[in-house]
Every structure is written in structure tokens, then in C-alpha cells.
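Chemist: here's a sequence, model it:
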Amino acid sequence: MSDPGTTPAPEPLPAAPTLESSTGAVGAPPKSIRQAVALMYAGAVVALINVVIAAFSKSAIRETLEKQHAALVEAYAKDPTKTKPWDLSKLDSYTSQAWLMSMISGAIFVALWVILAHTNKKGNSIARIIATVLTVLNVLFTVANLLGGFNLATFVYYVVTMALGVGATYLLWRRESSDYYNAVKASRV
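Modeler: Sure, this is the predicted structure:
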């Protein structure tokens, strides 16, 4: 019995959650999965920012197409065997198409980041494989684009998204992550 003037001893803290309980239920994702998911959500935010920037870049797309057209005209004038320039009257149509494609592809990237974050958090091992494949493709695509020339904004975007993808993929393949995926798989059997 405790002394009336003293405070009672604190109750012990509950045990840390385990991956699999005696009932087969899987506990919370380990720290490596939670960190990977956070990086994926950060990737979605970066992709969303890119979409917002692209939404206001229609005039820049038009300028780029005008420069490409001028280069084609110059090359074709020197050598008619080169690619024939496209009809400049279609510039508005081509600008709108390029802008729309950048918006659609940006929305797809945002969705992929979010979906992969959500499914990996739930322990779906197929999502881990898909995230890994997409990260490898992203690294290859980034290297190819950076070798072809870039501006500072493009460089920053590619490097940041590549770093987020590589970091998340590394965390998804840590031992505690693999144990979590295995425990989720075993609980579904």
C-alpha cells in the first residue's frame, strides 16, 4: 500500500507493436515503411507543384515550338532532304496538345506516387516491386534527359524526384520492411 502523501507509481508502457500477433493480425508498418511512404507523399507534392507550374506555362510551350519550327525551316532550306517543317498555322493546336499532355502526365505522376505510398503502407509486396521498377526507369530517364541538356528548374525537378524515388526504394527493401511484407502476406493466407 502506498503512503497517502505520495503519488502512485506510473503504469508500465505497453509493449511495442509486433508485426504479427497470435491472431495473425499484422501490426503497424515499421519505421522504414513509414519513412518510405513519407518520401512518396513528398514525391506527390513535388509532382503536383510541377503540374501547377506547367498549368501556367502554355506561353513557354508556344515559344519552344516556335523555336523548333524556325530551326526546322532553316535546316529544310539548306537541305530539302531534312524533315519538312510543320504548318505554322497549326501552332495553336500543337501548343494546346503539348500543354494538355503535360497536364495529363503530371496528374498521372501525382496519382502514381499517392497510390504506391498507400499500397506499400498496407504491405502490398507487388507495390514494392512496381515502385522499384518505376524508380529504375526514373533514374534512367533522368540521366538521359540530363545528358541531353537542361535548364536549372528541370535539373532540380529531376534530381529531387530521383532522390525521393531512390530513397523510398531503399527503405522499402530494408530487412524490417521485408519482414513486414512477409507478415502481411502470411496473414492473408
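
Chemist: use CA for all of it now, contacts and neighbours both
Modeler: Noted.

Chemist: for the protein, which helix is longest?
Modeler: helix 91-121 (DSSP state H).

Chemist: state the distance from A77 to L91.
Modeler: A77 is 20 Å from L91, where distance means C-alpha to C-alpha, to the nearest Å.

Chemist: between the two, point out the one with more neighbours.
Modeler: L91 (16 against 13; other C-alpha atoms under 10 Å).

Chemist: one step back: now for the longest helix of the chain, which elements pack on it?
Modeler: Counting contacts by 3 or more C-alpha pairs under 8 Å, 6 or more residues apart in numbering; DSSP states H and E, helix 91-121 is packed against helix 31-55, helix 58-78, helix 125-147.

Chemist: now do the buried residues in the first one.
Modeler: Along helix 31-55, these residues count as buried under the neighbour rule (16 or more other C-alpha atoms under 10 Å): 32-44, 46-48, 50-51, 54.

Chemist: another sequence for comparison is provided below:
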Amino acid sequence: MSDQPAPPPPPPGSAGPYQSAPQMSPDGYAAPPRAQLSPPKPVDLAVKLMYAGAALSAVNIVVSLLSKSAIKDDITDRLGDSATQKEIDSAFASFNVQTIFAGVIAVVLWVLMARFNQLGKTWARIVATVLGGISVLSLLAALVVGTIPVLLVIQVLVVALAVVILVLLWKRESSAYYKAQSAPRA
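Modeler: So this is what the prediction gives:
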């Protein structure tokens, strides 16, 4: 034991033994915290529309599951008269699993894209653009292959929503926001 008294506790708000010290810049000075910019109106609206897209994807799951007879009729028509009831039931079960799986993934992607685009993550804007392109291709495939009308209407709404969102995300004001958010920290 030493004869020296214990050092006084650190003043409130300072870095104590269990708190992290302020980040230091290379020249030895504490770097000021980076100001969090608020998203501009186009990005803010795009984010809100992405949450609407998540809700629309959830509605698509419910409508698909509630359209049992129309979907079974469509499956029966596609498989032809030689299809057994077991084959029809199997195809219908497969459709339900695919619908739920794809729908849940769509909801999660909409929410993730909303959150990361709100933060101004450049990669999220690019991923949202790719997903928007996939959505358009999916609609084109549905038009070629065919689907029940209510699901086609939902898919058209999803694509329209995606197009509006992408226009908002790529506006000059939005691009400035993404650039500012991805700028190196001082």
C-alpha cells in the first residue's frame, strides 16, 4: 500500500475508467463528432414509400393465401386434365411455401432498404436500384406466364412504387445527401 491518497474521481461527463475516450485525430486533437444530416425530402419520402412497399408485400402474402380457389384453378389449368389431385395439391402447397418465403424476404428487404437509405448509405441506394430492376423483370415474367388478376394488380403497384422510389433516390438533392453521408470523417 502506498501513502498517497487515491486520485479524485473524474468530473462528470469525462471519460471515466469504463467510458470510451474521445476519438483522436492523427494530429492528437479530439475529432469533433460528425453531425448527422437529416435526409432531404425526396429521400424521406422514398423511405416512407419503402415502408409502404413492405406493407404491400405483406398484403400480397395474405391475398395469395386467401385466393386458394383461384390459385388452385390456375394450377389445374396449367397442369392440364391429366393431372391428379395429388399433383395439384402438391403444386398448390409448393406455391404457398414459395409465396410465404418470397413475401417475407420482400418485407425484410423493403424495411432494410428503408433504414439504410434513410442513413444515406450509398450501397443501399445501389441495392435498391438493383431490386427495383428485379421487380420490373418479375412483373414482365408474370405478364408472360400469367397470374391471377389480383396478384397482378399488386405486382403492378409494387413496380410503380419502386419506380417512384428510385426517381426520388436519384434526384440531385438525394445524391448530395448520399455524398455527404459517405464523405470521410474529419
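
Chemist: equivalent range in structure 2 for the longest helix of structure 1?
Modeler: Mapped onto structure 2 using TM-score structural alignment, helix 91-121 of structure 1 spans residues 88-118.

Chemist: mean shift of that stretch relative to structure 1?
Modeler: Taken over the aligned residues, the distance from stretch 88-118 of structure 2 to structure 1 averages 1.3 Å (mean C-alpha distance after the TM-score superposition for structure 1).

Chemist: let me have the helices and strands packed on helix 91-121 of structure 1 in TSV, extended by distance to S187 of structure 1.
Modeler: Shown next, in TSV, are these (distance: least, C-alpha to C-alpha, whole Å):
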stretch	distance to S187 of structure 1
helix 31-55	18
helix 58-78	50
helix 125-147	13
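
Chemist: so for L116 of structure 1, which of these sits nearest?
Modeler: Across these, L116 of structure 1 has its closest neighbour in helix 125-147 (5.9 Å, C-alpha to C-alpha).

Chemist: quick one, that closest one and helix 31-55 angle?
Modeler: For helix 125-147 of structure 1 against helix 31-55, the angle by axes from the mean of the first three to the mean of the last three C-alpha atoms, to 10 degrees is 50 degrees.

Chemist: ok, and what's touching whichever helix or strand comes after helix 125-147 of structure 1?
Modeler: Next in sequence after helix 125-147 of structure 1, counting helices and strands by DSSP states H and E, comes helix 152-172. Residues from elsewhere that reach helix 152-172 of structure 1, judged by C-alpha atoms under 8 Å, 6 or more residues apart in numbering: 32-33, 35-37, 39-40, 42-43, 46, 128, 131-132, 135, 138-139, 142, 146, 177-178.

Chemist: check stretch 41-54 of structure 2 too.
Modeler: 106-111, 113-115, 117-118, 158, 161, 164-166, 168-169, 171, 173-174.

Chemist: buried subset of those?
Modeler: Among those, the ones that count as buried by 16+ other C-alpha under 10 Å are 106-107, 109-111, 113-115, 117-118, 158, 161, 165-166, 168-169, 174.

Chemist: number of nearby residues for the residue mapped onto V160 of structure 1 from structure 2?
Modeler: Counting by TM-score structural alignment, V160 of structure 1 lines up with L157 in structure 2. Look at L157 of structure 2: counted by other C-alpha under 10 Å, it has 14 neighbours.

Chemist: mind checking how far L157 of structure 2 is from V111 of structure 2?
Modeler: In this view, L157 of structure 2 and V111 of structure 2 are 17 Å apart by C-alpha to C-alpha.

Chemist: likewise for I165 of structure 2?
Modeler: Distance, I165 of structure 2 to V111 of structure 2, using C-alpha to C-alpha: 13 Å.

Chemist: V63 of structure 2 now?
Modeler: In this view, V63 of structure 2 and V111 of structure 2 are 20 Å apart by C-alpha to C-alpha.

Chemist: and for K86 of structure 2?
Modeler: Here the criterion is C-alpha to C-alpha. By it, K86 of structure 2 lies 38 Å from V111 of structure 2.

Chemist: again with L56 of structure 2
Modeler: Distance, L56 of structure 2 to V111 of structure 2, using C-alpha to C-alpha: 12 Å.

Chemist: equivalent analysis for K179 of structure 2, please.
Modeler: 22 Å.

Chemist: now swap in A52 of structure 2 and tell me
Modeler: A52 of structure 2 sits 9 Å away from V111 of structure 2 when distances are taken as C-alpha to C-alpha.

Chemist: likewise for K41 of structure 2?
Modeler: 18 Å.

Chemist: before we move on, what about E87 of structure 2?
Modeler: According to C-alpha to C-alpha, E87 of structure 2 and V111 of structure 2 sit 36 Å apart.

Chemist: and what of T99 of structure 2?
Modeler: For T99 of structure 2, the distance to V111 of structure 2 (C-alpha to C-alpha) stands at 18 Å.

Chemist: now L166 of structure 2
Modeler: To V111 of structure 2, L166 of structure 2 is 15 Å away according to C-alpha to C-alpha.

Chemist: over to S175 of structure 2?
Modeler: Following C-alpha to C-alpha, the distance that separates S175 of structure 2 from V111 of structure 2 is 21 Å.
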